[in-house]
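Asks: Sequence and computational prediction follow.
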Amino acid sequence: MIKTLAGQVKEFKKDSILTPFFMILEVIMEMIIPLLMSSIIDDGVERGDIHHIYIIGIWMVVAAGIGLFAGVMGGKYGARASTGFAKNLRQAMFENIQTFSFSNIDKFSTPSLVTRMTTDVTNLQNSYQMLLRMCVRAPFSLVCAMIMSFSVNAKLASIYLVAVLILGAFLALIIWRAMGYFTAMFKKYDDLNASVQENVSAIRVVKAYVREKYEKSRFTKASDNVYRMAVKAERIVSFNSPLMMLTVYSCILGISWLGAKMIVQSVLTTGELMMLLAYCMSILMNLMMLSMVFVMLSMSVASAERVSEVLNETPDIVNPDHPLYEVKDGSIVFDHVSFRYNKDGKKNVLNDISFSVKEGETIGIIGGTGSAKSSLVNLISRLYDVSDGRLLVGGKDVREYDIETLRDEVSVVLQKNVLFSGTILDNLRWGDENATEEECKRACRLACADEFIDRMPEGYHTYIEQGGSNVSGGQKQRLCIARALLKKPKILILDDSTSAVDTATDAKIREAFAKEIPNTTKLIIAQRVSSVQNADRIIVMDNGEISGFDSHENLIKTNEIYREVYESQTKGGGDFDENGGE
């Protein structure tokens, strides 16, 4: 974990080295000032030597000035190092997330990833700054002050040693008790973020069903859980300050009482007593500072583990040692393919699937909800890897291809259509960032998206809100299809992506595909028989297995499942789910 996080310091190593250097310089100046103060009292004030007072006073000002400069520079470099460290952490996490396969992403929830990239990284940023500044300054100051105190008077300095040992034991107990609550508190942040994220993303559903009161109570519960954990932790930490003050004042009383006796006995000078009192405050305040650092570090341990989990997560799907960078054609072969989402699971989602598709064929895929239609097509572009068997594209196993090359040749319009904030052209160019406006218009004509775009005042420069909230479901689907077509893929997969489109427009889209992209292999998942009946062949899925694979006419004669659905839909009725299918 430490090695993983330390690797993100990168270009801020210089700042990370200069920060403790200036902290040490500041401490040295702080240790010199009480020594000079003692000299002023003993050799200047008591002897009436005004010249000595001026000279030592000037040196004190110089030491204070150097200490001030060192403190400012330490703060400057510390801030730069910690913010740079946080920036690198977020960048590294985001870049690693981009390499995740779907199976990796399934391990982390969206709110959890948001918490890790915000709250957890902020905790690590604060801890890193404390590590560079306070974790260097406090121990060094503590040791220096202790050495200076013992060099002046070992008997009086032993009071500090006893106080430090007792206080250190109590502070260790406080940190140990508080750490468990802080760890639990950060886990509760995930629930809090989940409540906010789901409420905002589904705000239309919340308002449509008048569930604001429920959402408020849900958020309140999550917020209260964070509050309770925080209060329990802070209640324990709150003992830190009074315990520290008790120790400080006890030490001052003890040193003053014993020191006064020693001055009367001429064993100790007034200047030395003042110096010891100054070192007393330095020792105990630095110990308190160190305790707060440990509290902060204990809080960040949970954050460090959560951030490291994301950074150390390796993608399940990676390039082979010698990948292929060319997909010959759009042919597809499933050779006894089985698939399960959980590698250690016993139940397959797909069982012994075998079929082949020639380049340029149009294949319909139909089946009830939960029959694994989407799981089947997700394997083609290696969004998941097969568990058993082989899947060939262009005559080669998909695991032999460079992932980027394979996915460039396979365009997938997923069930959940996603548009990003930006103009229509910006969204279309996700398919090809170098596409001209004319190429974008052609893709929209094929997807029948030009029909509504041309009616918009700003046309292709119309701004799309986040998530495509200012366009309808059918319009969103057609834009996503056009975006996929811009890739000029060898394989086009439409995963129930015309479900919100009327049947007439659906027919136009299929007709345009047949005429304009005849050499592209097309896989069309649909619930409506009318969407796939003109396909060259149709796969009927049932509970993760292929129930039938033939033309529309033959399936009506030979496949009972397909025939029942066809008859129910042509007679005005239903689809696969009318009887509550899976």
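Replies: Ah, there it is. These numbers were taken from a predicted model, which means no experiment stands behind them. Numbers count the residues shown, from 1 in each chain.
Asks: C-alpha from now on. contacts and neighbour counts both.
Replies: Noted.
Asks: what about residue 72, neighbour count?
Replies: Residue 72 has 16 neighbours, counted by other Cα atoms under 10 Å.
Asks: what does residue 162 give?
Replies: Neighbours around residue 162, by other Cα under 10 Å: 12.
Asks: next up, a second structure to put side by side with the first:
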Amino acid sequence: MLQMLKHLKPYKWQLTWVFLFSLAAILFELYLPTLMADIVDVGIVNQDVPFILKTGGWMLLCSLMAILLMVGVSYFASRVSLGFGRDMRRKLFVHIEHFSLQEYEKFGSASLITRTTNDVKVVQDVINMMQRMMTRAPLMLAGGVLLAVSRDSQLSLVFLAALPVLALVIFIVARKAIPLFSALQKKTDRLTLILREVLTGIRVVRAFNRVEFERSRFNVANEDFCDTGIKVGKLMALMFPIMLIIMNFTNIAIVWFGAIRIDQGDMQVGNLMAFIQYAGMILMSLIMLSMAFIMIPRAQVSAKRLNEVLATNPMIQDPEKQATTNHGRGVVDFKGVTFRYEGAEKPVLEGISFTASPGETTAIIGSTGAGKSTLLQLIPRFYETDNGAILIDGVNVKDMQQSTLRGKIGYVPQKASLFSGTIAENIRYGKEDATEGEIYSALETAQAIEFVEKKEQGINSSIEQAGANLSGGQKQRLAIARALVRKPAIYLFDDSFSALDYKTDSKLRNALKTETSGATIIIVAQRVNTVKDAEKIIVLNEGEIVGIGTHEELLKENTIYQEIVASQENGEVSA
């Protein structure tokens, strides 16, 4: 939690005003019992009405000033806490954006969402509460004790019995609450994960009639979260009655022993009334502190989770000095590349070496799980290689700025990812300043112009989140157009034609030859029909290259490729 406080540096002046306003408000509040005691002991005893009215006026003024100052405290405390929440969400978002895929997989998207929203809100609320209570309560406690002792030091001994009991209650509750708060946040992650899986996979859930199963799974996680929340609620609910009982018994003891001292002539009635009010302030400040001590453990859990994200340095870093490259060529060299996923028993790719040159298409084919998509994702440094090197125009990708490297690449992922907005906005994701002419040209090459023009608003037609209002083939073609509008030196197509029919696939590949004639094209595909016209076909099997050549060469010499062709041969592909 202390690490979180360093993020409050930009708000030091607001925090200063919170402290000063709280101090001034408490001084006015602490003065009120003294004025009341004077009214009773001087005004009422001497029947001095002007003194009563004058002192009462001072009491009203002190109360009004205390109220105005506390409004100021609330205003500045809210600005600080809300500003902290805004800044922290921004820092997390920017930091997460720099994560490699290894870091994303380490935390999981559901956990990152929970940390960026729920955990930030918890810490934000506690910072707000700390400004109001942790500033006010200690000052009120110190002032109340000092003035109570000054009124009657012997009667103040009552607090020696009450305070240890209060401290014990706070300690017991906090000790039980900390592990529960930690479990609560983890169960929030689990709940978010299940909810996200069901919402994103709703078609699969319904297609396999697993609605009841998912409902049951969600109910288990929901009930688990609820049970833990109830336990926390019971602890909080139990604490306050105990506090009030201790507070009321303390007041009874003060009145009892105070009455004895008044009867003995050692204390005046006004002093006893003032002492009771100071006792109330002391006990109320302790209750406020106890609330803070109960909430701080939860904030500590959330702060720890936030610090875990912020303290995680991305595995993939930009070099201190940018290497110089030849612009526009796009030669891709793999030299003995090996890659293993974290926790995997064996490498997913091992000893990969090949060259993809400008003006030719390099296709990668192999069985499912052979490592084709992983190989493609190593080029833009989504993952970091374990051994070997990947060179772009003779420069190791590790020696290039990520922005420079990815600026050379037009990447079309296996799963077409579109964003809510218009078609034009999604295409301009590839090139921010793309003109309408460039957009239409990219759409035409990607064989998407026909269905786009049929829409009432054309390229200004809306796309729902994740392209929910488009078919799989339409999404793939828009994703291809997004890469084409960039006109990069290197095109990476990760099984990007799988949702297209053979006719559209063939027209698209023919259009690509003209549009990308001077660029390096690397295609990952499952269908032989998609790769057979490539100048170079790389056959992957269990993470290793088992053949490189043209379609005709591999068909004669490579057993694995022959098996792939035979498994797909149904009239579309023939020897």
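Replies: Alright, I've got the coordinates. Here the structure is a predicted model, which means the values were calculated and not measured.
Asks: Show me the longest helix that occurs in the first structure.
Replies: As assigned by DSSP state H, the longest helix anywhere in the first structure is helix 50-99.
Asks: Surely residue 301 of the second structure and residue 181 touch.
Replies: Yes - contact criterion Cα atoms under 8 Å: residue 301 of the second structure and residue 181 qualify, at 6.9 Å.
Asks: quick one: the helices in the stretch 151-300 of the first structure?
Replies: With helices called from DSSP state H, counting those that start in this stretch, the stretch 151-300 of the first structure shows them at 154-201, 203-208, 212-237, 240-264, 270-312.
Asks: Of all those helices, which one is nearest residue 374 of the first structure?
Replies: Nearest to residue 374 of the first structure, of all these, is helix 154-201, at 23.5 Å by Cα to Cα.
Asks: circling back: redo the helices of the stretch 151-300 of the first structure as JSON lines? Include distance to residue 142 of the first structure.
Replies: Formatted as JSON lines, the helices of the stretch 151-300 of the first structure follow (distance: least, Cα to Cα, whole Å):
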{"stretch": "helix 154-201", "distance to residue 142 of the first structure": "10"}
{"stretch": "helix 203-208", "distance to residue 142 of the first structure": "55"}
{"stretch": "helix 212-237", "distance to residue 142 of the first structure": "22"}
{"stretch": "helix 240-264", "distance to residue 142 of the first structure": "14"}
{"stretch": "helix 270-312", "distance to residue 142 of the first structure": "5"}
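Asks: Tell me which of the ones you listed sits nearest to residue 78 of the first structure.
Replies: For residue 78 of the first structure, the closest of the helices of the stretch 151-300 of the first structure is helix 270-312, at 14.8 Å, according to Cα to Cα.
Asks: just to revisit the earlier point, most tightly surrounded among the helices of the stretch 151-300 of the first structure?
Replies: helix 270-312 (a mean of 21; mean count of other Cα atoms under 10 Å).
Asks: and it with helix 212-237, angle?
Replies: Inter-element angle recorded for helix 270-312 of the first structure and helix 212-237: 140 degrees (by axes from the mean of the first three to the mean of the last three Cα atoms, to 10 degrees).
Asks: Toward the C-terminus from helix 270-312 of the first structure, list the very next helix or strand.
Replies: Downstream of helix 270-312 of the first structure, the first helix or strand assigned by DSSP states H and E is strand 332-339.
Asks: what's the distance between the helix or strand just after that following strand and the middle of its chain?
Replies: Sequence-wise, the next helix or strand downstream of strand 332-339 of the first structure (DSSP H and E) is strand 350-357. Distance of strand 350-357 of the first structure from its chain centroid, counting by Cα atoms, centre = their mean, to the nearest Å, is 37 Å.
Asks: Mean per-residue distance, strand 350-357 of the first structure versus the second structure.
Replies: When the second structure is overlaid, strand 350-357 of the first structure sits 1.1 Å from its aligned residues on average, using mean Cα distance after the TM-score superposition for the first structure.
Asks: on contacts alone, who are the packing partners of that strand?
Replies: Applying 3 or more Cα pairs under 8 Å, 6 or more residues apart in numbering; DSSP states H and E, we find strand 350-357 of the first structure packed against strand 332-339, strand 545-550.
Asks: got these as JSON lines, with distance to residue 124 of the first structure columns?
Replies: Formatted as JSON lines, those follow (distance: least, Cα to Cα, whole Å):
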{"stretch": "strand 332-339", "distance to residue 124 of the first structure": "40"}
{"stretch": "strand 545-550", "distance to residue 124 of the first structure": "49"}
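Asks: how about CSV for the ones you listed, with mean neighbour count added?
Replies: Listed next are those as CSV, based on neighbours: other Cα atoms under 10 Å:
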stretch, mean neighbour count
strand 332-339, 20
strand 545-550, 19
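Asks: Out of the ones you listed, which gets nearest to residue 86 of the first structure?
Replies: strand 332-339 (39.2 Å).
Asks: So what touches that closest one?
Replies: 348-359, 385-395 (Cα atoms under 8 Å, 6 or more residues apart in numbering).
Asks: swap in stretch 232-245 of the first structure?
Replies: 167, 171, 174-175, 177-179, 181-182, 284-285, 288, 291, 295.
Asks: switch to 10 Å and redo it
Replies: The contact list for stretch 232-245 of the first structure (Cα atoms under 10 Å, 6 or more residues apart in numbering) reads 163, 167, 170-171, 173-185, 227-229, 231, 247-248, 250-251, 284-285, 287-288, 291-292, 295, 299.
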